[in-house]
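# Got a predicted model here, sequence first, then my questions.
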Amino acid sequence: MTETTQAVVIGGGYAGVMAANRLAGRKDVAVTLVNPRPGFVERIRLHQHAGGGYDAFRDYRDVLAPGVRTVVGTVERIDAAECRLTLAGGAAVDYDRLVYAVGSGSAAPDVPGAAEYALPLASLEEAQRLRTALQDAPESAPVTVVGAGPTGIEAATELAEQGRRVTLVCGKVMGPYLHRRGRRTVARRMAELGVTVLQGPGATVVEVAADAVRLDDGREVPSRVTVWTAGFAVPDLAARSGLSTDEDGRLLTDETLTSVDDERIVAAGDSAAPSGMPLRMSCQAALPLGARAADTVLGRIDGERPAPLNQAFAGQCISLGRQGGIFQFSRRHDVAVGLHIRGRLGATVKEKVCLGTVRHMADEARAPGSYRLHKISGGPERARRLRAVQAMEAPSGTASAPAAARP
C-alpha cells in the first residue's frame, strides 16, 4: 500500500494557496491548510476594500482545491523535532512535510503616536477599520497617507478619486521601485487628482497626533484620518520556533526553498529568505514561490533533487484610482526600466493582473500542476549575486559552493 504523506501549509495567502493546490494533485499526499481566517483575502485589493468599493474577502471554494482540508487557527509554534504544530488554544496538527507561507503584515511603527492614531493597511481587518474611519469622517476631512510604496500610492489615489482631500507623505522619494519616468507619470496622476505630495528632505513623519501629522522639518499636516503604509514585517513564528531566520525574521532557506535546519520544511512568499536574499514582496513573487515550494516537497517525497530557484519578474503594476494606473516594466531580475504603460490602459492592465492572480490559483485548484510561470528563467543575475556574496563571506583561500549545490 502506498504511504500517504501529510503535507501541511501554514498560511492561506497567494503563496500558501498555490502550494496547497499543487500538492493536492498527488493522490499519495494529504494536504491541510492552516490559516487564521476561513477564506482568502485579495491583499492587492485592500485599498479598494478600504475605500468601500470592493469586497476583498473570498470563500476558499473559489480558489482552493476541494481535496484540501482547512483548519482555521493561528500557529503558535513549530516543533520541528516532533513534526508538530501547536495552535492557539492548544490544538495540535502533525505533519510529514511543511510549507511555511505565513506572509507579511504591517510593521510596528516606532513613530510616537502612530500606533495609537494611524491606521495600517496590510490585512483585511485593518482595511475594515480604515473603511469605518473613512465612513465616519466627512468627505472634506483631510486624509494623510504615510508611505509611498505601492500600497501608499494606491490608497492615496483611490481616496482622492473619491473626492477626498489627500496628502501623501513619502519620506525620501515616491515609488522607490519605479524608474524615474514611471515616477513622473505617477506624479502627474497625483496632480490630476489633487493629491498633495510631500517628499525629500524634511518629509519624514516624526509624530502622529489625533488630528495631525508632524514632519521632521517642523511642518504640521492636518489629518482627520491617517493611513500608515510605511513598512511591512513578517510574523516571528519561525524565530519563536527556534528555526534559522534572516535579520527580518524570514525563514532562512537554500535556493530550493528548503529550510537550512530541516529538509522537511520549505518556505514560500514574503516569509521566505532563500540564501538570505529574499525576493521583493509581491503576489508576482508569491505565486511562483508557492508553486516552487510545492515542487520541492514533491521532489523530496520522490527522492529527487529539487530544482533551484530562478525567479523571473516582469515589473510592477500600481492602480492610480479606478481610471488610471501604471505598469512599470523591469528586467527579469527585477530592476525597473524606462518603459511603462500608463493612464486608462495602465488601469486595465492592473485590473487584468488582479483578476489573473485569482484565476491562476483557481486554475491550479482545478488542474494541479498546470501552473508553469515559476519555470520561466530569471536569467543569470541571481546566480551572479550569490557568487558575489559567497565570495565575500568565504574565508581567504577557500571557495564556497553555490547554495543550491550544497547537500
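Perfect, thanks for sending it. Numbers count the residues shown, from 1 in each chain.

# When you work out contacts or count neighbours from here on, use the C-alpha atoms and nothing else.
Will do.

# helices and strands around the helix or strand encompassing residue 327, which ones?
According to DSSP states H and E, residue 327 maps onto strand 325-330. Applying 3 or more C-alpha pairs under 8 Å, 6 or more residues apart in numbering; DSSP states H and E, one finds that strand 325-330 contacts helix 180-193, strand 315-319, strand 336-342, helix 343-366.

# for the ones you listed, which one sits closest to residue 239?
Set against residue 239 and scored by C-alpha to C-alpha, the helices and strands packed on strand 325-330 come closest in helix 343-366, at 29.2 Å.

# C-terminal to the closest one, what's the next element?
Following helix 343-366 in sequence order, the next helix or strand is helix 381-393 (DSSP H and E).

# And the strands in the stretch 51-200 of the chain?
For the stretch 51-200 of the chain, the strands defined by DSSP state E, counting those that start in this stretch cover 57-59, 69-72, 75-79, 84-87, 92-94, 97-100, 105-106, 118-120, 142-146, 165-171, 196-199.

# and the angle for the longest one with helix 180-193?
Note on geometry: by axes from the mean of the first three to the mean of the last three C-alpha atoms, to 10 degrees, strand 165-171 and helix 180-193 are set 150 degrees apart in direction.

# Let me know the angle separating strand 165-171 from strand 142-146.
Computed by the same axes, to 10 degrees, the angle separating strand 165-171 from strand 142-146 equals 20 degrees.

# ok now strand 165-171, how far from the chain's centre?
Remark: strand 165-171 is offset 23 Å from the chain centroid, using C-alpha atoms, centre = their mean, to the nearest Å.

# putting a second one here so we can go through both:
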Amino acid sequence: MPEHSSTPKNRVVVIGGGYAGAVAANRLRKRADVDIAVVNPRPTFVDRVRLHQFVAGTGTAEAGYGTLLGEGVRLVVDSATRIDPAAHTVKLASGRVLDYDYVVYAVGSTGAVPSVPGAAEFAFSVAEFEPARRLRDRLNALPADAPITVVGGGLTGVETAAELAGRGRVVTLVCGTTLVPTFSAPGRRSVARWLARHGVAVLEGGGVTEVRPDAVVLDDGAVRPSALTVWTAGFGVPGLARASGLRTDELGRLLTDETLTSVDDDRIVAAGDAAAPSGRPLRMCSYAAGPLGARAGDTVLSRIAGTEPAVIDLAFSGACVSLGRHSGVRQLARKDDTAVNVYVGGRAGAAIKELTCRFGVGKIRREARRPGSLFWPKGGPRPVPSRVTTR
C-alpha cells in the first residue's frame, strides 16, 4: 500500500541522491511544511568525480549522508522503477510505493552502453561506483606491467589514464578523434605533454572496433594487447522517465521547460545530468548539477507557493582535469562553455582541481546547514532550439 504522511505536508520525492538530488532535497527545507524523501540505491553518497582515484587506489569516493542531508530529510535506500503521474506515486524495486505531491527527477547519468563488439562483455566502466569497484578488483589482480587500454579521450578517459600511469601502469589512451576536444589547443597540448612524459601512448584519429579478453582491435585493423580495457567513451542516463511514459530527448533525459519542469506534468521537476531543458541539456558535470538541483528545489517551492518559477541562469567558467595527484589543467571558458586560449597547468592546476572536487561535496553540506545558501555564476546564454527531438 502507498505510504501516507500523518500531517498535511507537501510530499516531495527526490529520485537520486547525487550532487543534484542532495542539493535539491536540502533546498526544499527552506519551507517547514515539506516532507522530503530521497530515494537512492546506496546508503552512501558517491563522489563520482573521484572514482578514477578510487579505481587506482589513490583516494576514496564515498561519503556518509549524515552530514550531507539536512535534518528531516529521509533517505530511502531503494531504486525507483516507475513514476505514475496519474496516481502521484513512485514505485520502488522493493515493492514499496511512495505517494508524492511533487517529484524531483535527479537520477543522474551512467556510462554509455557500447555497441562495439566485445565491449559490453570485456570492457570495464568507471562511470558508477559498482562498475568502478569491479574495475579496481580486476586491476589489483593484474601484474604491474600488464598493458591497459583506456578508450575515450574526454575528461574521464584522461583522468583515468593519468591516474593509472601515475601508479606506474602501462597505459594506452585511444581518443577516437581528438584528445580532450572541449579544451583549447594550448590546454590540449599541456595535457598531451604530461601524458607523454609519463609514458601514456595516446592514439588520436581512430577508435576501437572490437574488444577482446586480452586485446583491442583498432579501426585500421591493428591488434593491441590489452589485459584490461576501460571504456569511458560517452554517457547515458537511466531509463526511468521513458519507462514512466514521460517525454525524453534521444538519450533519455527528461524533457523540460526552462524552469526544469517536465513538459508532460508540472508536478515533476528535473535536475542534473538527466534533465533536458528545451531539448538543450547542459554539459553533464558536477559543476552544473549543484545549481540545477538548487533551481529544481526552488521551482518546486515556487509551485507550492503559487508563484512563477525562475528559469535556468547558469554561466560556465571552464573545466578541470587532474593528471595524477600532482598536476592538472584548469581550462578557462566563456559563459556559454566554449573554451578560450587560457589555462592554468601543473601544480596550480592540480590545486584548482582539488578545490573544485571538494566544493562539489562542500556545497551540499553547506546547503544542508543553511538551505538556500548555494549561489552560482549567472548570465549564461540559453538559446532555445527551433525543433526539439523527443522519444
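Yes, it's here. Fair warning: this is a prediction, and the values are worked out from it, not measured in the lab.

# what's near enough to touch the counterpart of residue 69 of the first structure in the second structure?
Under the alignment (TM-score structural alignment), residue 69 of the first structure pairs with residue 74 of the second structure. Residues in contact with residue 74 of the second structure, defined by C-alpha atoms under 8 Å, 6 or more residues apart in numbering, are 36, 37, 38.

# I'd like the distance between residue 282 of the second structure and residue 381 of the second structure.
The gap separating residue 282 of the second structure from residue 381 of the second structure is 11 Å, by C-alpha to C-alpha, to the nearest Å.

# Which of those two has more residues huddled nearby?
Each of residue 282 of the second structure and residue 381 has its neighbours counted (other C-alpha atoms under 10 Å); residue 282 has more, 20 against 14.

# what range in the second structure does stretch 84-103 of the first structure sit on?
Against the second structure, stretch 84-103 of the first structure falls on residues 89-108 (TM-score structural alignment).

# gap between the matching stretch and the chain center?
Taking C-alpha atoms, centre = their mean, one finds the center of stretch 89-108 of the second structure at 20 Å from the center of the full chain.

# Just the endpoints, please. Distance across it?
For stretch 89-108 of the second structure, the end-to-end distance is 20 Å (C-alpha to C-alpha).

# Give me the contacts around that stretch.
So stretch 89-108 of the second structure is in contact with 1-4, 10-18, 20-21, 24, 78-84, 88, 237-238, 267-275, 293, 296-297, 300, going by C-alpha under 8 Å, 6+ apart.

# are any of the residues you listed buried, and which?
Buried subset of these (neighbour count, 16 or more other C-alpha atoms under 10 Å): 10-18, 20-21, 24, 78-83, 237-238, 267-275, 293, 296-297, 300.

# which residues does the residue nearest to residue 87 of the first structure when sequence neighbours are not counted contact?
Distance criterion C-alpha to C-alpha, 6 or more residues apart in numbering; nearest residue to residue 87 of the first structure, sequence neighbours excluded, is residue 75 at 4.3 Å. Counting by C-alpha under 8 Å, 6+ apart, residue 75 of the first structure makes contact with 10, 34, 85, 86, 87, 88, 237.

# ok, now how distant is the counterpart of residue 275 of the first structure in the second structure from residue 267 of the second structure?
Superposed on the second structure with TM-score structural alignment, residue 275 of the first structure falls opposite residue 278. According to C-alpha to C-alpha, residue 278 of the second structure and residue 267 of the second structure sit 17 Å apart.

# how far does stretch 312-328 of the first structure stretch from start to finish?
Taking C-alpha to C-alpha, the first and last residues of stretch 312-328 of the first structure lie 15 Å apart.

# Tell me which residue of the second structure matches up with residue 264 of the first structure.
Here residue 264 of the first structure is matched to residue 267 in the second structure, going by TM-score structural alignment.

# show me the contacts for that match.
By C-alpha under 8 Å, 6+ apart, the contact set of residue 267 of the second structure is 101, 102, 103, 261, 300.

# what's the closest of those residues to residue 346 of the second structure?
Distances from residue 346 of the second structure to the contacts of residue 267 of the second structure, taken by C-alpha to C-alpha, are shortest for residue 261, at 41.4 Å.

# burial of the closest one, as a residue count?
So residue 261 of the second structure, with other C-alpha under 10 Å, has 28 neighbours.

# that older thread, so the match of residue 275 of the first structure makes contact with residue 388?
Yes: contact between residue 278 of the second structure and residue 388 holds when scored by C-alpha atoms under 8 Å: they sit 7.0 Å apart.

# okay, these two: which has more neighbours?
Neighbour count, other C-alpha under 10 Å: between residue 278 of the second structure and residue 388, residue 278 has more, with 24 against 13.

# what about the closest residue to that one other than its chain neighbours, how many residues close to it?
Closest residue to residue 278 of the second structure apart from its sequence neighbours, by C-alpha to C-alpha, 6+ apart: residue 257 at 5.2 Å. Counted with other C-alpha under 10 Å, the neighbours of residue 257 of the second structure add up to 22.

# The one 5 residues further on too?
Applying the criterion other C-alpha under 10 Å, we find 24 residues in the vicinity of residue 262 of the second structure.

# one step back: tell me which of the buried ones among the contacts of stretch 89-108 of the second structure fall in strands.
Mapping these onto strands (DSSP state E) picks out 10-15, 80-83, 268-270, 275.

# Could you find the closest non-adjacent residue to residue 198 of the first structure?
Nearest to residue 198 of the first structure is residue 169, by C-alpha to C-alpha, 6+ apart, at 4.9 Å.

# which one in the second structure is aligned with the one you found?
Taking TM-score structural alignment, the alignment pairs residue 169 of the first structure with residue 174 from the second structure.

# Next: residue 309 of the first structure.
That one, residue 309 of the first structure, aligns with residue 312 by TM-score structural alignment.

# who touches that match in this structure?
Taking C-alpha under 8 Å, 6+ apart as the contact definition, residue 312 of the second structure lies against 258, 259, 260, 292, 295.

# which of those map to contacts in the first structure?
Conservation of those in the first structure, assessed by both residues aligned by TM-score structural alignment, their matches' C-alpha atoms under 8 Å: retained contacts are 258, 259, 260, 295.

# Which ones among those map onto helices?
Taking DSSP state H, the ones among these that sit in helices are residue 295.
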